[in-house]
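*Asks:* Fold the following and give me the result.
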Amino acid sequence: MSGSQALKADALDFAGDTATYALSLFVIGASLRTRALASLIKGASLAAIAIAVLGMTVLRVMNGAPPEAATMGVVGFLALSANVASVLILLRWRDGDSNVRSVWLCSRNDAIGNVGVIVAGGVVALTGTAWPDLLVAALLAGLFLKSASAITLQALRELNTTGASHATPVESSS
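*Replies:* Down below sits the predicted model:
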């Protein structure tokens, strides 16, 4: 309703997080291999969200109409309140396996995104232009891609570790 790309990016990330949290809870007691495979799915979905946000932002550059700053600020503040609570709860698991780390990264990204939406809303209100909103949307897409890469790389390392532990030892020829 606000016409904000940054708020849309934040909302898409929230939707993706819902699926991420459900998948994380589903595999939490599973083997490291299963959790790492789930993390690969989460990394791919986060990358897809980033690409969608970038695409929508590029399309919005052509339109250039400024979003509604007040809606951006109010929704951003409400979302930030919820995400700060989540981040504080998840803080102790930020260095866990790829499954729990992905939940931490998603929550952290949400809080960063909320602050970005609030700031962009304020600058949109001051300038009357769409550029602050578009810049924050592009920055969020970059953050999503960076997190997707980190989740995917850690999951691949964990898969390599679990694959190596299941390998048959090679007999020595001496």
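
*Asks:* From now on I want contacts and neighbour counts done on CA atoms only, so please keep to that.
*Replies:* Noted.

*Asks:* Residue 121 reaches residue 70, doesn't it?
*Replies:* Yes - with contact defined as Cα atoms under 8 Å, residue 121 counts as touching residue 70 (6.8 Å).

*Asks:* Between the two, which is the more surrounded one?
*Replies:* residue 121 (30 against 15; other Cα atoms under 10 Å).

*Asks:* circling back to that earlier point, which residues are in contact with each of residue 121 and residue 70?
*Replies:* Counting by Cα atoms under 8 Å, 6 or more residues apart in numbering, no residue touches both residue 121 and residue 70.

*Asks:* If you count contacts, what does the biggest helix by length in the chain end up packed against?
*Replies:* Longest helix in the chain by number of residues (criterion: DSSP state H): helix 131-165. Packed against helix 131-165 by the contact rule (3 or more Cα pairs under 8 Å, 6 or more residues apart in numbering; DSSP states H and E) you find helix 5-27, helix 32-63, helix 98-127.

*Asks:* now the other sequence, so there's something to compare against:
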Amino acid sequence: MPCDCSHASANTENERKTLRVALVLNATMFVVGMAAGLWAQSSGLMADALDMLTDATAYGLGLMAVTRGMRFKQYSARWTGATLMLLSAGIIADVIRRFVFGSDPLGAMMVGFSILSLCVNVTVLRMLAKYRGGEVHMRASWICTRTDVVANFGVLASGLVVLATGWRYADLVVGLTIAIYVAKEAAEIWRQTHHQGGGVSALSER
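*Replies:* You can find the predicted model right below:
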């Protein structure tokens, strides 16, 4: 049987290039988003920025997993899921803090950053779309990016509400909604890793 090594090598390099670009974009947006969230006093923006950090972590783990065995790829995806769950808990804590102590979110800042963030995430999602049915570490990266796109729309909607009405609770509602959605996506990643783990034990040891 002829070896298809060159094809496999090309696929591996394509995965690496995609994950590198995604990592740089998300790490940059995390820094910008956290600064914007603190300035705008917005739980939604900070949640979105932390979600970017989670994605950057997922892409970094994905890069390490590209040339590794299946067991490492499963573990990297599980770490991604665990990080998402921690993010969800952190968002809920911030929402509670702002609900108790109050906040004055800036609607214009929320709208501006959410549009920028949405453009970045849609770009990355399109890059990862061809891997959505691939190995578990790449599927986890695609799921994380899909989560970001949904979160971006939520922040955009709440920013418009705050900008139009000044109702600060819209920001808290979106922050809480993002937390619940992030937890759901984390559970999906874990479910996929456990499902795939049933038939790969022999291969993962190679």
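
*Asks:* Need the TM-score from the superposition.
*Replies:* Once superposed, chain against chain, the TM-score is 0.89 (TM-score structural alignment, normalised by the length of the first structure); 165 aligned residues with a Cα RMSD of 1.3 Å.

*Asks:* who's in contact with residue 204 of the second structure?
*Replies:* Residue 204 of the second structure touches 69, 70, 71, 72, counting by Cα under 8 Å, 6+ apart.

*Asks:* Need those residues in JSON lines (columns: distance to residue 30 of the second structure and neighbour count).
*Replies:* Formatted as JSON lines, the contacts of residue 204 of the second structure follow (distance: Cα to Cα, whole Å; neighbours: other Cα atoms under 10 Å):
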{"residue": "69", "distance to residue 30 of the second structure": "30", "neighbour count": "14"}
{"residue": "70", "distance to residue 30 of the second structure": "29", "neighbour count": "23"}
{"residue": "71", "distance to residue 30 of the second structure": "29", "neighbour count": "19"}
{"residue": "72", "distance to residue 30 of the second structure": "26", "neighbour count": "19"}
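
*Asks:* Tabulate the residues you listed in JSON lines, adding columns for distance to residue 169 of the second structure.
*Replies:* JSON lines is the format used below for the contacts of residue 204 of the second structure (distance: Cα to Cα, whole Å):
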{"residue": "69", "distance to residue 169 of the second structure": "46"}
{"residue": "70", "distance to residue 169 of the second structure": "44"}
{"residue": "71", "distance to residue 169 of the second structure": "44"}
{"residue": "72", "distance to residue 169 of the second structure": "42"}
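
*Asks:* Tell me how many other residues surround residue 194 of the second structure.
*Replies:* 12.

*Asks:* got a list of what the counterpart of it in the first structure touches?
*Replies:* Aligned by TM-score structural alignment, residue 194 of the second structure pairs with residue 156 of the first structure. Each residue near residue 156 of the first structure by Cα under 8 Å, 6+ apart is listed here: 36, 40.

*Asks:* The longest helix along the second structure - contacts with which helices or strands?
*Replies:* Secondary structure of the second structure per DSSP H: the longest helix is helix 5-40. Contacts defined by 3+ Cα pairs under 8 Å, 6+ apart place helix 5-40 of the second structure against helix 43-65, helix 107-128.

*Asks:* how far off helix 107-128 does that helix point, in degrees?
*Replies:* 170 degrees (axes from the mean of the first three to the mean of the last three Cα atoms, to 10 degrees).

*Asks:* Flag every buried residue along helix 5-40 of the second structure.
*Replies:* Using 16 or more other Cα atoms under 10 Å as the test for burial, helix 5-40 of the second structure gives 15-16, 19-20, 22-23, 25-27, 29-30, 33-34, 36-37, 40.
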